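Asks: Sequence and predicted structure are below.
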Amino acid sequence: MRNKLLLAGLLLGATPAAQAQHQHQHQMAAMSHATTAGKSMQAVAAPGSPVLAFQRGMDSVMVVMDEGMRRMDGASPTDIDASFAAMMVPHHQGAVDMARLQLLYGKDPALRRLAQSIIAEQQVEIQQMQAWLREHPVPTTSAVPASPAHSHH
């Protein structure tokens, strides 16, 4: 709880540039984790083991989540609200997929309950954000302008 309050205080007091840098660092750390940490851990896991399957699954989830966040389906990069919703959908889906991997391979009862809660709550939030994106479609800028009416003089 103390860490959450500290983080909230830091983010609320930070400038937009500092917040953007923090978000970028978070994304880079996630990308780094997906591409390096998983691979180094896989060298320790026995081939065919549940540990290796879990690690590969997590690496795959991170790659898909990162690509989805970069693609921002359904949003213009200049629309803050749409960008938030479009980036959070794959972020939450990644959390749901990670929680499913925990249910497949994890044994701890408390973490299994947490994983079930993550799946239930974040699926509802994904649906809410997708509905918002459908209600706020991206304005089309590539539409062909209507040709002026030809007049015969």
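Replies: Good, I have the coordinates.
Asks: use CA for all of it now, contacts and neighbours both
Replies: Fine.
Asks: how much space is there between the residue nearest in space to the middle of the chain and Ile126?
Replies: Nearest to the mean C-alpha position of the chain, counting by C-alpha atoms, centre = their mean, stands His91 at 1.6 Å. Distance, His91 to Ile126, by C-alpha to C-alpha, to the nearest Å: 9 Å.
Asks: follow-up on the earlier one: what's the helix or strand for the residue nearest to the centre of the chain?
Replies: Per DSSP states H and E, His91 falls inside helix 80-105.
Asks: now swap in Gln116 and tell me
Replies: helix 109-135.
Asks: From the contact counts, what lies against that helix?
Replies: Using 3 or more C-alpha pairs under 8 Å, 6 or more residues apart in numbering; DSSP states H and E as the contact test, the elements touching helix 109-135 are helix 80-105.
Asks: let's bring in a second one:
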Amino acid sequence: MKPLKTLSLALLFAGPASFALAQGMDHSNMGGMSMGGMSMDAEAGSASGLPEVCLENADHMAGMSMDMDMSAMMEGMSEGHQAMMANMGAMHNDMMAAMMAEDFDVAFICGMIPHHQGALDMANAALEYAEDEWVKELAQEIVDAQEREIAEMRDWLESR
């Protein structure tokens, strides 16, 4: 299996399992916990500029690590692939921190903001590196939709 396809499958299956695992844990003793490469710390939420309400319970994730060295994974990838993957670790950190909000609706919206930001980052990489015109058009549609949806989610959070 190609490395990028293997990585994509690993992220697809590890993400929901990691979240399910985190939901069932006693969050009071999570220091140094390993979950495969991302680290939950004070920087969580910074990549997508999450509102404070999204980070109010992020300290439950402090010290959690996903042990995934993105720079090592990106070694040997093309410049375009590296641009597409560059913010994946930050996106997952932000999603995990944001989904710790006590109110489920808030947690969902807060987790979706970095998820959509990740889609924006990937689409912007496609706008820069894709060769196929249809891919570029799709990437622009994704940028337009994700920017609009992020603004809607932020407005919803502010109105609560």
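Replies: Thanks, I have the structure now. What you see is a predicted model; the values in this text were computed from it and never measured.
Asks: tm score of chain vs chain?
Replies: After superposition, the two chains reach a TM-score (TM-score structural alignment, normalised by the length of structure 1) of 0.56; 105 aligned residues with a C-alpha RMSD of 3.2 Å.
Asks: counterpart of the helix holding Gln116 of structure 1 in structure 2, which residues?
Replies: Mapping helix 109-135 of structure 1 onto structure 2 (TM-score structural alignment) gives residues 133-159.
Asks: Mean deviation, that stretch versus structure 1?
Replies: Taking mean C-alpha distance after the TM-score superposition for structure 1, the mean distance separating stretch 133-159 of structure 2 from the aligned residues in structure 1 is 0.6 Å.
Asks: For that stretch, what is the distance to the chain centroid?
Replies: From the chain centre to the centre of stretch 133-159 of structure 2 is a distance of 15 Å (C-alpha atoms, centre = their mean, to the nearest Å).
Asks: Go through the helix holding Gln116 of structure 1 and flag the buried ones.
Replies: Arg112, Ala115, Gln116, Ile118, Ile119, Gln122, Gln123, Glu125, Ile126, Met129, Gln130, Leu133 (16 or more other C-alpha atoms under 10 Å).
Asks: Kindly provide the distance from the third one to Phe84 of structure 1.
Replies: As for Gln116 of structure 1, its distance to Phe84 of structure 1 is 24 Å (criterion: C-alpha to C-alpha).
Asks: and if you look at the fifth one?
Replies: Ile119 of structure 1 sits 20 Å away from Phe84 of structure 1 when distances are taken as C-alpha to C-alpha.
Asks: which non-adjacent residue is nearest the aligned residue in structure 1 for Ile113 of structure 2?
Replies: Using TM-score structural alignment, the partner of Ile113 of structure 2 in structure 1 is Val89. Among residues not flanking Val89 of structure 1 along the chain, Ile126 sits closest, at 5.4 Å (C-alpha to C-alpha, 6 or more residues apart in numbering).
Asks: before we move on, the earlier item: average offset of the helix holding His91 of structure 1 relative to structure 2?
Replies: Counting by mean C-alpha distance after the TM-score superposition for structure 1, helix 80-105 of structure 1 comes out at 0.5 Å.
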